[in-house]
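J.: Please find the sequence and the predicted model below.
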Amino acid sequence: MRGLPSTQAMTKLVLISRDFDMSHLIPSIHRAAPELEVTLHGHENASDAEVAVCWNPPTGAIAALPRLRLVHSIAAGVDNILTDPSLPRVPVCRVVDPQHARGMSEFVTWAVLHFHRQLDRVISNQREERWFRPPQQDPSTCSVGVMGLGEIGSRVATDLHRLGFSVRGWARRARDLQGVETFEGSQGLEPFLQGTDILVCLLPLTDETRGILNARTFNALRPGAKLIHVGRGEHLVPEDLLRALNTERIGGAIVDVFPNEPLPRGDAFWQAKNMIVTPHMASVASADTIGLQVAENVRRLVNGEALHNAVDVTRGY
């Protein structure tokens, strides 16, 4: 990454988040482009920033920047930005970490093995001081369904297939993945679910996918199916999952993303039956990757060049 030319010395960035301390990104941005001026939301003179670098910004915070030219997410997801009805009509970009798909695949593989090797049952037995060795099943007997077959979902599905699992995938449009049975569109959703033992959600958040992890979806799965949710928090209808776990319609869940984060103390999910709560950790871009990609897009913005990883705001990704 080459340094920013001196003509960009006065470009100001503001880091904006409702509930996440973004100050750790300042050194990484400065390492990539020492000439940039970086400040935090709420600090003096932050309102004259031209670039907003965001994660879950407060509603209206971005619109309060009169000189704004670019909004940049610090992650692959931008739904936490696009839900703001006052969002100005400026380009929106996201971070695409080349290691993101690998990290997500590692996490999902662990989660699938947790259920396939019945480690959830082993952990429960330990609490009861019960010695029981679950039978070892061939992975081909376990059908893993991946919702969302973009770059990350395709990597996850392909890696699980290589491990010997029976893998199926569902997406908005038809996809062709070697060794993976694929379904598409609303007409393909129910057949996809009906043959799934472990459901993995890796969908983008759109109007069509919001709330898709609901009672109807859970009831379409094989009885006792497991859920691995690493998509977006708003995919999930919390009360429907809690009910499905309590009735054992869903036999277990690993949930990494929630409609409200961080998950508050006292939330029913903390003590939900056969559920593991993880703190939105499945795969996270490094601070240096964020710094490099934000700095490069600032350079491109000032020079009038095409931006990297620009978002189609009508599609939401």
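T.: Right, received. Where do you want to start? Numbering: from 1, shown residues only.

J.: Going by C-alpha atoms from here, please, whenever you check contacts or count neighbours.
T.: Fine.

J.: measure the closest residue to residue 107 other than its chain neighbours to residue 306 for me?
T.: Setting aside the residues directly before and after it, residue 107 is nearest to residue 282 in space (Cα to Cα, 6 or more residues apart in numbering), at 5.6 Å. Remark: distance between residue 282 and residue 306 (Cα to Cα, to the nearest Å) = 30 Å.

J.: Let me see the contact set for the residue nearest to residue 107.
T.: For residue 282, the contacting residues are 103-104, 107-108, 230, 256, by Cα atoms under 8 Å, 6 or more residues apart in numbering.

J.: okay if I get these as CSV plus secondary structure?
T.: Supplementary listing: the contacts of residue 282 in CSV, determined by DSSP: H, G, I helix; E, B strand; the rest coil:
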residue, secondary structure
103, helix
104, helix
107, helix
108, helix
230, coil
256, coil
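
J.: Need the max-distance pair from these.
T.: When Cα to Cα is used, the two most widely separated members of these are 103 and 256, lying 13.5 Å apart.

J.: Please enumerate the helices of this structure.
T.: With helices called from DSSP state H, the chain shows them at 25-32, 79-82, 100-116, 119-127, 151-162, 185-194, 215-220, 238-246, 287-303.

J.: Which of the ones you listed sits closest to residue 54?
T.: Closest to residue 54 of the helices of the chain is helix 79-82 (Cα to Cα; 7.6 Å).

J.: what's that closest one in contact with?
T.: Outside of helix 79-82, the residues that reach it under the criterion Cα under 8 Å, 6+ apart are 54-57, 73, 87, 205, 313, 316.

J.: Likewise for stretch 230-238?
T.: Under the criterion Cα under 8 Å, 6+ apart, residues 200-205, 209-214, 255-260, 280, 282 lie in contact with stretch 230-238.

J.: And it, end to end?
T.: Using Cα to Cα, the span of stretch 230-238 from its first residue to its last is 14 Å.

J.: same check, this time on stretch 173-181
T.: With Cα to Cα applied, stretch 173-181 spans 14 Å between its terminal residues.

J.: Of all residues in this protein, which one is nearest the centre?
T.: The C-alpha lying nearest the average C-alpha coordinate of the chain belongs to residue 231 (Cα atoms, centre = their mean; 4.4 Å).

J.: now the strands: where do they sit in the stretch 201-317 of the chain?
T.: For the stretch 201-317 of the chain, applying DSSP state E, counting those that start in this stretch gives strands covering 225-229, 250-255, 275-277.

J.: Check those for me and report the most buried one.
T.: Comparing the strands of the stretch 201-317 of the chain on average neighbours per residue, with mean count of other Cα atoms under 10 Å, the densest one is strand 225-229 at a mean of 26.

J.: structure B:
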Amino acid sequence: MNLMFISNEDRADQWRDNLTALLPDLNFYVWPDDQAVDPATIDYVLAWKPAPGIIKRFPNLKAILSLGAGIDGITCDPELPIDKPLVHLVDRSLTQGMVQFALYWVLHFHRQMGTYQKFAEARTWRQLPQAEVDACRVGILGFGELGQAVGSALAAQHFDVAGWSRSPKQIAGITSYAGAEALPGFLGRSDMLICLLPLTPETEGIIDAALLAALPRGAIVINLARGRHLVDADLLAALDSGHLSAAVLDVFYNEPLAAEHPFWAHEKVTVTPHIAALTSPRSGADSVAANIERIERGETPLNLIDLARGY
């Protein structure tokens, strides 16, 4: 078996060590160092943000394997061969990281830790009234695998959790909203909105002025999906008007976020550098190796992407 690794953002050596330990018969090549290898012999591409046209050089691929939970780092290639199976990465470490990050920020706001930090800086001893946890309504915009994992963790802490997705889901302790007609009702009950949508042409720019206006006054937006879901100017306007009370942004339209971007200095915005959920070569290799083994046995890989839907 021959695999070509294509990424400038991931550690090829760590992926090689972990994958070849699991798949001793795997020949692991790295682009562009190994571009002299006959492209017709490459069975798999493991990639993130390849330059346009690279993947189509390999005519006999059994699958294209994404290094990320999303696939926008693959579908960004305008010359991507659409006749090859495309598989996204489901990594237990990445999922755990996303759950931890989301839970941290929901608890941060629910327990008013930002205000208490200001009290501490002013050496002020003051206790605030604390709302019951089941009165805090959290909405998860995008209820796929990551959204369901986050929702289940929040529901286990007794938050009032709802999830919105294209099709209905049945997850214990969580209210499901599905389809465009259900979106206004979902937004209207979401005191905290966590975006975990896949990035598709339909979801790009979805967090705009109209969506934000449908949230309750004082709502909080937490974007952990992709920066292109958010219309930056509309979020800033909603914060400045007082309609939103805060935002946590881990992803941005352009990354790294430019030093002059107003998000950095806005008192209601917390910026983190796309670290909510990082892919681990150690745990990620387990998922990649398992799918390669399935394909080699003639089975359908897990986490196969429907390119028509974009996820």
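T.: Yep, that arrived. Predicted model, so just to flag it, every value in this text is computed and none were measured.

J.: TM-score for these two?
T.: Laid over one another, the chains give 0.87 as their TM-score (TM-score structural alignment, normalised by the length of structure 2), with 307 aligned residues with a Cα RMSD of 2.5 Å.

J.: Aligned counterpart of the residue nearest to residue 107 of structure 1 in structure 2, please.
T.: In the superposition onto structure 2, residue 282 of structure 1 corresponds to residue 276 when matched by TM-score structural alignment.

J.: for residue 147 of structure 1, same thing?
T.: For residue 147 of structure 1, the aligned position in structure 2 is occupied by residue 141, per TM-score structural alignment.

J.: what's the closest non-adjacent residue to its match?
T.: If the residues on either side of it in the chain are set aside, residue 141 of structure 2 comes closest to residue 195, at 4.7 Å by Cα to Cα, 6+ apart.

J.: For that neighbour, which residues are in contact?
T.: When contacts are counted by Cα under 8 Å, 6+ apart, residue 195 of structure 2 is found next to 140-142, 221-225.

J.: Please apply the same query to residue 298 of structure 1.
T.: Neighbouring residues of residue 298 of structure 1 by Cα under 8 Å, 6+ apart: residue 51.

J.: what's the answer for the one 3 residues further on, then?
T.: Contact partners of residue 301 of structure 1, counting by Cα under 8 Å, 6+ apart, are 70, 307.

J.: Now do the contacts for the alignment partner in structure 2 of residue 24 of structure 1.
T.: Taking TM-score structural alignment, the alignment pairs residue 24 of structure 1 with residue 14 from structure 2. Taking Cα under 8 Å, 6+ apart as the criterion, residue 14 of structure 2 is in contact with 281-282.

J.: any idea how far residue 14 of structure 2 lies from residue 5 of structure 2?
T.: Counting by Cα to Cα, the gap between residue 14 of structure 2 and residue 5 of structure 2 amounts to 11 Å.

J.: re the thing from before, looking for the alignment partner of the residue nearest to the centre of structure 1 in structure 2.
T.: Under the alignment by TM-score structural alignment, residue 231 of structure 1 pairs with residue 225 in structure 2.

J.: Quick check: closest non-adjacent residue to that match.
T.: Ranked by Cα to Cα, 6+ apart and with sequence neighbours excluded, the top spatial neighbour of residue 225 of structure 2 is residue 196, at 4.6 Å.

J.: I'd like to know how many residues surround the one you found.
T.: As a burial measure, residue 196 of structure 2 scores 24 neighbours (other Cα atoms under 10 Å).

J.: Quick one: map it onto structure 1.
T.: Structural alignment (TM-score structural alignment) places residue 196 of structure 2 against residue 202 in structure 1.

J.: again with residue 206 of structure 2
T.: With TM-score structural alignment as the criterion, residue 206 of structure 2 pairs with residue 212.

J.: Might you report the residue contacts of that match?
T.: Going by Cα under 8 Å, 6+ apart, residue 212 of structure 1 touches 235-237.

J.: And residue 205 of structure 2, by the same measure?
T.: Contact analysis of residue 205 of structure 2 by Cα under 8 Å, 6+ apart lists 228-231.

J.: Count residues in the vicinity of the closest residue in space to it that isn't next to it in sequence, would you?
T.: For residue 205 of structure 2, the nearest residue in space outside its immediate sequence neighbours is residue 229; the separation is 4.5 Å by Cα to Cα, 6+ apart. Look at residue 229 of structure 2: counted by other Cα under 10 Å, it has 26 neighbours.

J.: residues touching residue 131 of structure 2, list them.
T.: Residue 131 of structure 2 touches residue 110, counting by Cα under 8 Å, 6+ apart.

J.: just checking, what residue in structure 1 corresponds to it?
T.: Looks like residue 131 of structure 2 aligns to residue 137 there (TM-score structural alignment).

J.: Same question for residue 114 of structure 2.
T.: In structure 1, the residue paired with residue 114 of structure 2 according to TM-score structural alignment is residue 120.

J.: residues in contact with residue 250 of structure 1?
T.: 218, 223-227, 241, 244.

J.: What's the match for it in structure 2?
T.: Correspondence of residue 250 of structure 1 to structure 2, assessed by TM-score structural alignment: residue 244.

J.: Residue 229 of structure 2 versus that match, what's the distance?
T.: Residue 244 of structure 2 sits 17 Å away from residue 229 of structure 2 when distances are taken as Cα to Cα.

J.: got it, and residue 15 of structure 2?
T.: According to Cα to Cα, residue 15 of structure 2 stands 30 Å off from residue 229 of structure 2.

J.: How about residue 69 of structure 2?
T.: Between residue 69 of structure 2 and residue 229 of structure 2 the computed distance is 16 Å (Cα to Cα).

J.: Can you give me the end-to-end span of stretch 63-76 of structure 2?
T.: Start-to-end span of stretch 63-76 of structure 2 (Cα to Cα) is 17 Å.

J.: so where in structure 1 does it end up aligned?
T.: Residues 70-83 of structure 1 are where stretch 63-76 of structure 2 lands, counting by TM-score structural alignment.

J.: how about the matching stretch: buried residues?
T.: Taking 16 or more other Cα atoms under 10 Å as the neighbour-count basis, stretch 70-83 of structure 1 is seen to contain the buried residues 70-82.

J.: same thing with stretch 252-271 of structure 2?
T.: Across stretch 252-271 of structure 2, burial judged by 16+ other Cα under 10 Å covers 252, 257, 263, 268-269, 271.
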